[in-house]
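Engineer: Sequence first, predicted model second:
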Amino acid sequence: MSAIEWLIIILVILGGAFSVIASIGIIRLPDVYSRLHSTGKSSVTASILILLSTFLYFLYHHQLFLGKVLLGIAFIVITVPIAVFIIARTAYRSGTSLHKSSVRDELKPYYDQLKDVDNDKKQENNG
């Protein structure tokens, strides 16, 4: 086996391992924010590794340059972090609580300030 084939095997195994880590994170972590962090990071890494191994396989064995696979990698890298951010922000704004072992809530003062500004605007409009 050549070095490229070994690299493909290693990438597939690492991608599978990161997928397993993401699955364990969903099951074991205490709150939605920790779960999102785990799945966001691990699933992006797993997808990149598996798609990269697919790209290398077809490039090496069939001499095919699959630009769509590279576009898929770029799409995943761009969209998954944005989706995770939006889900986490929505969860926070809807009042989903942090786990009791969470030490800091750095967003609380910011959203409290926004609520105060919102309340002031409502009072101005009503009064």
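Structural biologist: Cool, the structure landed.
Engineer: Could you use CA atoms for every contact and neighbour count after this?
Structural biologist: OK.
Engineer: Buried ones in stretch 50-69, by neighbour count?
Structural biologist: Residues of stretch 50-69 classed as buried by neighbour count (16 or more other CA atoms under 10 Å): 50-57, 69.
Engineer: whoops, I mixed them up, stretch 96-115
Structural biologist: Applying a neighbour-count criterion of 16+ other CA under 10 Å, one finds L98 buried in stretch 96-115.
Engineer: residues making contact with that stretch?
Structural biologist: With contacts defined as CA atoms under 8 Å, 6 or more residues apart in numbering, stretch 96-115 is touched by 30-33.
Engineer: Mind doing that once more with 7 Å?
Structural biologist: The set of residues that contact stretch 96-115 without belonging to it, under CA atoms under 7 Å, 6 or more residues apart in numbering, is 30-31.
Engineer: ok, second structure coming up, stack it against the first:
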Amino acid sequence: MNDILIMIIISLGTLFILLAAIGLLRMPDLYLRMSVTTKAATLGVGLILLGLALYYMETSITTRVIAIIVFLLLTAPISAHVIGRAAYFVGVPMWKKTKIDDLKGMYNTKTHDLMSGFEEEEKPEAED
């Protein structure tokens, strides 16, 4: 029964990695590609590592697997965010059918600061 559970978990992991690879090829722009690959590949690798921890059932391997999974969950979204932000600031175009650009007009090209949108509303008006 344990072997069947391990095969299911590892198979699901490989399926998510396959979906990430397909998404990388099928998505139209950098931002969507990053979203698909970050989420699906992180989940896929995490499931494969979980299956390996269940297979070996040793404390040293399980602690390493948990450490790797935590490291992946912490670093993959952060690195995708940084890459996406850099791509946006450099001017990598969005997909032509993208309807909403929440950052448009919020980025100062000289200081590389993002405004929150509330900053303009909170500015006191000049008195005459």
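Structural biologist: In hand now; what should we look at? Because the structure is a prediction, the values reported are computed rather than measured.
Engineer: Among the buried residues of stretch 50-69 of structure 1, name the ones in helices.
Structural biologist: Taking DSSP state H as the definition of helices, the buried residues of stretch 50-69 of structure 1 contribute 50-57, 69.
Engineer: so which two of these are the farthest from each other?
Structural biologist: Checking these against each other with CA to CA, the farthest-apart pair comes out as Y57 and V69, at 11.4 Å.
Engineer: Tell me how far E124 of structure 1 lies from D118 of structure 1.
Structural biologist: Using CA to CA, to the nearest Å, E124 of structure 1 is found at 10 Å from D118 of structure 1.
Engineer: more crowded one of these two?
Structural biologist: In this view E124 of structure 1 and D118 are compared by other CA atoms under 10 Å, and D118 has more residues nearby, 12 against 9.
Engineer: Relative to S94 of structure 1, how far out is the more buried one?
Structural biologist: 16 Å.
Engineer: Likewise for G15 of structure 1?
Structural biologist: Per CA to CA, G15 of structure 1 is found 34 Å from S94 of structure 1.
Engineer: Could you do I78 of structure 1 as well?
Structural biologist: Here I78 of structure 1 is placed at a distance of 25 Å from S94 of structure 1 (CA to CA).
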